[in-house]
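Participant: Task: produce atomic coordinates for the following.
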Amino acid sequence: MQNGAIQEFSMVSPISTKTLKTHAEPAIESPQKHTVLLVDDSRVQRRIVRALLARWGYEVIEAATGAEALDICATHPVDIIISDWMMPGMNGLEFCSRFRKLDREGYGYFILLTSKSETEEMVHGLEVGADDFLTKPVNAAELKARLTSGERVLKMESQLNEKNQIITDALTELQGLYDAIDRDLLQARKIQESLVPRNTLSVGRNTVSLFIKPCGHVGGDLVGAFDPNYNRLAFYNIDVSGHGITSALMTARLAGYLSGEFLDHNLAVEKRFEDFYALHKPAHVAESLNQRLLGDNGVGEYFTMAYAIVDLTTGHLSVTQAGHTHPVIQRADGRVEFVGDGGMPVGLLPDVEFENFEVQLQPGDRILFYSDGFTESVCTDGEMLEQEGLEKMLNRAAKLRGHEMLDDLFWMLTEQRGAEPLEDDVSAVLFEYEGV
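Facilitator: The predicted structure follows:
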């Protein structure tokens, strides 16, 4: 027999017949019928403890060795384990350690029976996975208190598992919704990309190049160009307030107002004669868009815009700058000039008078419209790029043409941002004039 084991039923104290009579009151039913695995090489000890457990409403399974107990744990859902520390073969500590490594659905509350009282031994027991200790010989009231404590732990663990399952189910549902939204956004991006059906428009020797890079799935920037009649060309760069789906819906609407594919619906042109379309002045286009937006209930978005029409025979441009960034001209000799006076955004206030300003280009000159995603981009030094930074980038790209130049400007922008993702949509329109 091991240290502390009970040799004869009649010799046990304090959990003897006297102890059992002391606790002979009606059985206390456990609120939830837990299963207790009782592990002890002493049959007498198991008989005594089992009698108490059964009276308290527990289902009891017995094992005489740690190996037998492990086999039971592998096939039965055990809630509480009461195991002797000192057993032949596998002792209680080793059994506890191996029990903790089992693949179980729920937690098992582990109580070690021991005659040891040294702190170091107790710490070692906690380290291998024991939850509580009982000294031998067992006192019924103390055992009941330990079981009550274990039931509280099991109840909290059960409640936590239920809540975790609720959270898991909610996360699974949210993931499904997110995946559906993600698919919709990818489709929305394709639709938005179709709003700019071509990224280059060439009329004679003159070229308009269009560039747009949203910071998310969809963006609030819009670029476009159309040539409704001979030697006349219109192009624009729009930046809608905000980001995301709402702004993207606004760009889709604006693309319909300024469609180059369906000129009959384009409010920037007026049909004259059978197949001739005249271009309205840029300021008139801004005023028309302003009236459209303010006339719609529930629309709180506004946008900035740079819009120009150009006479390809003379290189003369008429431009309106509705709250947009200042257009920049790069002359044939490389000189850079920022032009424009600012102006009010479109869709913000009623009865706004928009202004036109004039620009004269010579063959070899070019003008760039760009969104504030360029100039307000924060570089690795913590400062915004601003006009000075854009001017340096234009000087570096002076020998490049068309889309190659716009791609290079964007590459330089991302280089100066380091690893930081875009915070705003980036868009640009480049018109290169070579004359007729």
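Participant: CA atoms for contacts and neighbours, from now on please.
Facilitator: Fine.
Participant: can you map out the helices along the stretch 51-200 of the chain?
Facilitator: 66-75, 92-100, 119-128, 140-194 (DSSP state H, counting those that start in this stretch).
Participant: Out of the ones you listed, which is the most enclosed?
Facilitator: helix 92-100 (a mean of 20; mean count of other Cα atoms under 10 Å).
Participant: ok, and what's touching that one?
Facilitator: 66-67, 70, 73, 83-86, 110, 112, 125, 128-130 (Cα atoms under 8 Å, 6 or more residues apart in numbering).
Participant: by how many degrees do that helix and helix 66-75 diverge?
Facilitator: 20 degrees (axes from the mean of the first three to the mean of the last three Cα atoms, to 10 degrees).
Participant: quick one: helix 92-100 to helix 119-128, angle?
Facilitator: 20 degrees.
Participant: In TSV: the helices of the stretch 51-200 of the chain, plus distance to Ser241.
Facilitator: Listed next are these as TSV, based on distance: least, Cα to Cα, whole Å:
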stretch	distance to Ser241
helix 66-75	62
helix 92-100	57
helix 119-128	59
helix 140-194	17
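Participant: Would you do the same for the sequence below? I want to compare the two.
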Amino acid sequence: MSFGNRLAISAATAAAPAAARRKLVLVVDESRAQRAMLAIHLTRAGYEVAEAESGDTALAFCGARRPDVILSDWVMRGISGPELCQQLRTDREGPYIYFVLLASKDEPADIAFGLESGADDFLTKPASAAELLARLRAGERILRLQDEAHSVYVRLSETLAALRSAQVAMDRDLNEARRLQQGLIGERQARYGDFTVSNLLRSAGHVGGDLTGSFAINARRFGVFAIDVSGHGVAAALLTARLATQFSASVDQNAALFINEYGLYESRSPAVLARYLNHLMLADLRVDTYFTMVYAVVDQISGEVRLVQSGHPHPLIQRADGKIEQVGNGGLPVGVIEGADYEEISFVLAPGDRLLIASDGIWDAADASGRVLGAEGLAAVLQTNRSTKGLGLVEAMVWSVLGYSGGRQTDDISAVLIERGAAPDESVAEAT
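Facilitator: As a prediction, this is how the structure comes out:
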């Protein structure tokens, strides 16, 4: 059969499924008689056989149709058997070819050289039909495993491509969710008479479970809240969004607000609000999570602050003279124990004082040795930035925390800063 006819046969059978077609063996040998003998044995064993009289002819054949197995003589004019194997191994496109070298010499050094050239097996001429077919059956098992591995690789590649596509879509959605969550705190800074409220929210991931904000109660009072939902990610963010409605500026949705008998907006006491939210979590929402919170009602005229601390880190007061005070007794998180009681505390912010409510993402930031920032470190940050106010202070605090932790942020970072303006005579003194 001529090389051209063999290519025609190859084209006709190339589309046949690998499991349904016979394995194609390419016999490469200068001796027509040797090729004919091997072809007889292989055909009787059920193989499809093609022949090539040289290494160059074999390479041309492989370029048109890739055989499953090559039986190649070692010594040939032009390209030798090992050289043919080396050239085929450099071409990594297409299915794997099982390569068997045929040689009249069986010295260990020769066998090692042939295998190092990329051959899979080595047969000494003349090889018996039984040994030849046994070696080919072993090669088929290897090819079958190779095909299975390739199929798995293809499926994994397709799955990975689908996952990457899904990840791109998810990242896009999470980035949009992040922007929406940032919008939950409204304006980053709000003014209520002589008071300024500045908010900080920096999630560890795309979205987080922290929330801060403030809202006007009436012409005299305003409310401030800081929330930290347990856990991270989407689940925590969804609960945060649900809780954000409880502190809406609308009296119809804000759980803290009600209209008194005079038709004026008023706020429930912080302790009562904490008890209500605790019941809401356990009886209505029924989620397997909880949150910590600080909610404060601030009187713009007297400077009185009435506050409930529900498992959230302690608020810190920095007085006008720089002195740091820690307030609160801890308290239980919201959504842990039905009927939990919450303590309410009160104090006064004098002109020039400020109150910082920071999440545990700030308090628990750790350095390389594992030492947490804590109250001492946070007080040092306040002292260092004593002359910095508003958003400048909360941003400086972020840089200080990240600098302390070596740039690592393992938890959401949030804070709300309440500052009371200095008295007029103090402002003049500072200006001079």
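Participant: What TM-score do the two superposed chains give?
Facilitator: The TM-score (TM-score structural alignment, normalised by the length of the second structure) is 0.90; 405 aligned residues with a Cα RMSD of 1.8 Å.
Participant: ok so, going back, any idea which of the contacts of helix 92-100 of the first structure is closest to Arg189 of the first structure?
Facilitator: Of all the contacts of helix 92-100 of the first structure, Gly129 has the smallest distance to Arg189 of the first structure: 54.1 Å, by Cα to Cα.
Participant: rewinding a little: for my notes, please list the contacts of helix 92-100 of the first structure in JSON lines and give distance to Asp264 of the first structure for each entry.
Facilitator: As requested, the contacts of helix 92-100 of the first structure are exported to JSON lines (distance: Cα to Cα, whole Å):
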{"residue": "Gly66", "distance to Asp264 of the first structure": "88"}
{"residue": "Ala67", "distance to Asp264 of the first structure": "87"}
{"residue": "Leu70", "distance to Asp264 of the first structure": "83"}
{"residue": "Cys73", "distance to Asp264 of the first structure": "80"}
{"residue": "Ser83", "distance to Asp264 of the first structure": "88"}
{"residue": "Asp84", "distance to Asp264 of the first structure": "92"}
{"residue": "Trp85", "distance to Asp264 of the first structure": "92"}
{"residue": "Met86", "distance to Asp264 of the first structure": "95"}
{"residue": "Phe110", "distance to Asp264 of the first structure": "81"}
{"residue": "Leu112", "distance to Asp264 of the first structure": "88"}
{"residue": "Gly125", "distance to Asp264 of the first structure": "85"}
{"residue": "Val128", "distance to Asp264 of the first structure": "81"}
{"residue": "Gly129", "distance to Asp264 of the first structure": "79"}
{"residue": "Ala130", "distance to Asp264 of the first structure": "82"}
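Participant: For Gly220 of the first structure, state which of these is nearest.
Facilitator: Out of the contacts of helix 92-100 of the first structure, the member with the shortest distance to Gly220 of the first structure (by Cα to Cα) is Gly129, at 57.3 Å.
Participant: which residues does the closest one contact?
Facilitator: 96-97, 100, 110.
Participant: now for the helices of the stretch 51-200 of the first structure, which one comes closest to Val223 of the first structure?
Facilitator: helix 140-194 (10.6 Å).
Participant: and that closest one, which stretch of the second structure?
Facilitator: Using TM-score structural alignment, helix 140-194 of the first structure lines up with residues 129-183 of the second structure.
Participant: Tell me the mean distance between the matching stretch and the first structure once they are aligned.
Facilitator: Overlaying the first structure shows stretch 129-183 of the second structure at a mean distance of 1.9 Å from the equivalent residues (mean Cα distance after the TM-score superposition for the first structure).
Participant: rewinding a little: now the contacts of Gly129 of the first structure as TSV including distance to Leu186 of the first structure?
Facilitator: Output for the contacts of Gly129 of the first structure, formatted as TSV (distance: Cα to Cα, whole Å):
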residue	distance to Leu186 of the first structure
Cys96	53
Ser97	51
Arg100	47
Phe110	53
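Participant: Could you work out the most separated pair of the residues you listed?
Facilitator: Ser97 and Phe110 (10.5 Å).
Participant: between the contacts of helix 92-100 of the first structure, which is closest to Gly242 of the first structure?
Facilitator: For those, the nearest to Gly242 of the first structure is Gly129 (54.7 Å; Cα to Cα).
Participant: how about that closest one, what's its partner in the second structure?
Facilitator: So Gly129 of the first structure corresponds to Gly118, using TM-score structural alignment.
Participant: Just list the residues touching Phe235 of the first structure, thanks.
Facilitator: 208, 223-226, 307-309, 429.
Participant: Trace it over to the second structure, please.
Facilitator: Phe235 of the first structure maps onto Val224 in the second structure, by TM-score structural alignment.
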